[in-house]
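Undergrad: based on what follows, work out the 3D shape:
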Amino acid sequence: MAVLRSLLPQLGLFLCLALCFSPALSASYNDPCMVFDTISTTDNLGVNVTVEGSGGNITYTVRIPVNSSVSVVILKTMNQNNKSVGSWVGATQECNDSSVLYHVTPSDSSDFQATMTVTDSEDITKVNLYVFIAIGNGTAVMTSINLEELRAMTTANTTAMTTANTTAKTTAMTTAKTTATSLAVNALGSPLAGALHILLVFLISKLLF
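TA: Here you go, the predicted structure:
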């Protein structure tokens, strides 16, 4: 009995600590940003990212194919120094590791879409976008995309399209002018034009003489 009485204070302290920390443990367990038990890396998620410039800002639109088994998408953009880059629009929750979480409602008519804005003061050199798709039971699939390479490719494509359009317009205008000139020359060189020219000379000579 004496031993049991001596243990009562310790038992009371342990019970108090357990009651104090149990809400925190429960919240951590229910935290949708919790670390996944299993993460599979793949390049076949079908993620599509488009880049648009507006003023000094750059907007990245991320489109991800989802189905009824996907309820959560986590997105993260980090530079080579493991610092977060950009601001995500409309995220459900911001996580402690600088990632953002979106609750997904899959639809047959559209994919999941999220938008991130990077200001001109932020350096996107060696910035990677990480896409995590939760598929249930603590499992997720992940893919990464280099935003610097993506922006370079977009710039190159835009330049190529602009050059192609300019070349096409120049070629079309040159062809039109050449065609018009050729038609005028052909008209003047036709038999009818020659006959009209002779008739005009004849009439002028009659009037003069």
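Undergrad: from here on, contacts and neighbour counts on C-alpha atoms
TA: Fine.
Undergrad: who touches the helix or strand harbouring residue 200?
TA: With elements delineated by DSSP states H and E, residue 200 resides in helix 191-208, which encompasses its position. Taking contacts as C-alpha atoms under 8 Å, 6 or more residues apart in numbering, the residues outside helix 191-208 that touch it are 187, 188.
Undergrad: tell me how far the spatially closest residue to residue 100 that is not a sequence neighbour lies from residue 182.
TA: By the measure of C-alpha to C-alpha, 6 or more residues apart in numbering, the closest residue to residue 100 outside its immediate chain neighbours is residue 94, 4.5 Å from it. The gap separating residue 94 from residue 182 is 69 Å, by C-alpha to C-alpha, to the nearest Å.
Undergrad: to compare against the first, here's another:
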Amino acid sequence: MIRITQHTDWVVYIIVGCIFLYIFMLISLRRDSSVREFLLQKFPDSTNNFLSWLIIGFVFSLVFAVFISQYVPVVPKRISDLHILGWELNKFGFTLMTVLGFYLVKNMLTYVFFAGTASLPRWEKFYFSASKFYFVFSLVLMVLCIVRYFYEFEPVQMFGYYLAGVLAVFFFKQLYYFLHPGGILPQQWYYKLLYICSLQIVPVMVLWRVLFF
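TA: Below you'll find the predicted structure:
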């Protein structure tokens, strides 16, 4: 059996770039905070929350796309037929564009949801708390990317474990949002359930449908 060498330099470049983005965020935007200080920081003491949220969201989208792109079965023909300056999207490019678009639309709808439920005063506190969750999750994904691309594991067999882990994190995130002591979701319990069902569960099902079917 001939084994084809997999070139993974691009994975290293992306992870290193993401680490430098986080270093820039912690030093420049978070007043020379350490990772621990950032995670324990209280909302009244925080600065540059929106810019930090954008950086964390971009880094998370990058490493998440790196991690799952090679499991995406195929790039849709309508996408692969699009050529820009002679280039076409591979699996990683397609996955990254899909994930970025997914989170852009999802966050816009989340803002509309907060505005429609008269909860805009909680909006900044919401994305401040969410950014901490995605910061930790993105660090975990960086480690998983290294395991995925640089260690000899059977990708198909490991996919089940990865999927179970992502589902466990997704479930934990719902508890994190729903039970957060800072009250980051609308006060009424039915609005909380509406948010989790309509802006957490349904969008993930749509993303799964786009990438894997």
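Undergrad: just give the TM-score of the two.
TA: Aligned and superposed, the two chains score 0.23 in TM-score terms (TM-score structural alignment, normalised by the length of structure 1); 76 aligned residues with a C-alpha RMSD of 5.2 Å.
Undergrad: before we move on, the earlier item: what's the offset of the helix holding residue 200 of structure 1 from the middle of its chain?
TA: Average the C-alpha atoms of helix 191-208 of structure 1, do the same for its chain, and the two points are 71 Å apart (C-alpha atoms, centre = their mean, to the nearest Å).
Undergrad: how about the spatially closest residue to residue 129 of structure 1 that is not a sequence neighbour, secondary structure?
TA: Nearest residue to residue 129 of structure 1 in three dimensions, chain neighbours excluded: residue 77, at 4.5 Å (C-alpha to C-alpha, 6+ apart). For residue 77 of structure 1, the reduced secondary structure class is strand; criterion used: DSSP: H, G, I helix; E, B strand; the rest coil.
Undergrad: thinking residue 77 of structure 1 is in contact with residue 132, fair?
TA: No - with contacts defined as C-alpha atoms under 8 Å, residue 77 of structure 1 does not count as touching residue 132, sitting 11.6 Å away.
Undergrad: touching, the residue nearest to residue 100 of structure 1 and residue 101? I think so.
TA: Yes - the pair residue 94 of structure 1 and residue 101 qualifies as a contact (C-alpha under 8 Å) at a distance of 6.2 Å.
Undergrad: neighbour-wise, which of these two wins?
TA: The residue with more neighbours, out of residue 94 of structure 1 and residue 101 and counting by other C-alpha atoms under 10 Å, is residue 101; that gives 20 against 15.
Undergrad: part of a helix, is that one?
TA: No - for residue 101 of structure 1, which was evaluated using three-state DSSP, the result is strand, with no helix membership.
Undergrad: hang on, it packs against residue 74?
TA: Yes - the pair residue 101 of structure 1 and residue 74 passes the contact test of C-alpha under 8 Å, sitting 4.5 Å apart.
Undergrad: neighbours of residue 168 of structure 2, how many?
TA: Using other C-alpha under 10 Å, the number of residues around residue 168 of structure 2 comes to 11.
Undergrad: any idea whether the closest residue in space to residue 151 of structure 1 that isn't next to it in sequence is helix, strand or coil?
TA: When the adjacent residues along the chain are set aside, residue 151 of structure 1 lies closest to residue 51, with 6.6 Å between them (C-alpha to C-alpha, 6+ apart). The three-state assignment at residue 51 of structure 1 reads strand, by three-state DSSP.
Undergrad: where do the strands of structure 1 begin and end?
TA: When secondary structure is read from DSSP state E, structure 1 shows strands at 38-41, 48-54, 57-64, 72-78, 87-88, 93-94, 100-103, 112-118, 128-136, 139-146.
Undergrad: between strand 128-136 and the third one, find me the angle.
TA: Computed with axes from the mean of the first three to the mean of the last three C-alpha atoms, to 10 degrees, the direction of strand 57-64 of structure 1 lies at 30 degrees from that of strand 128-136.
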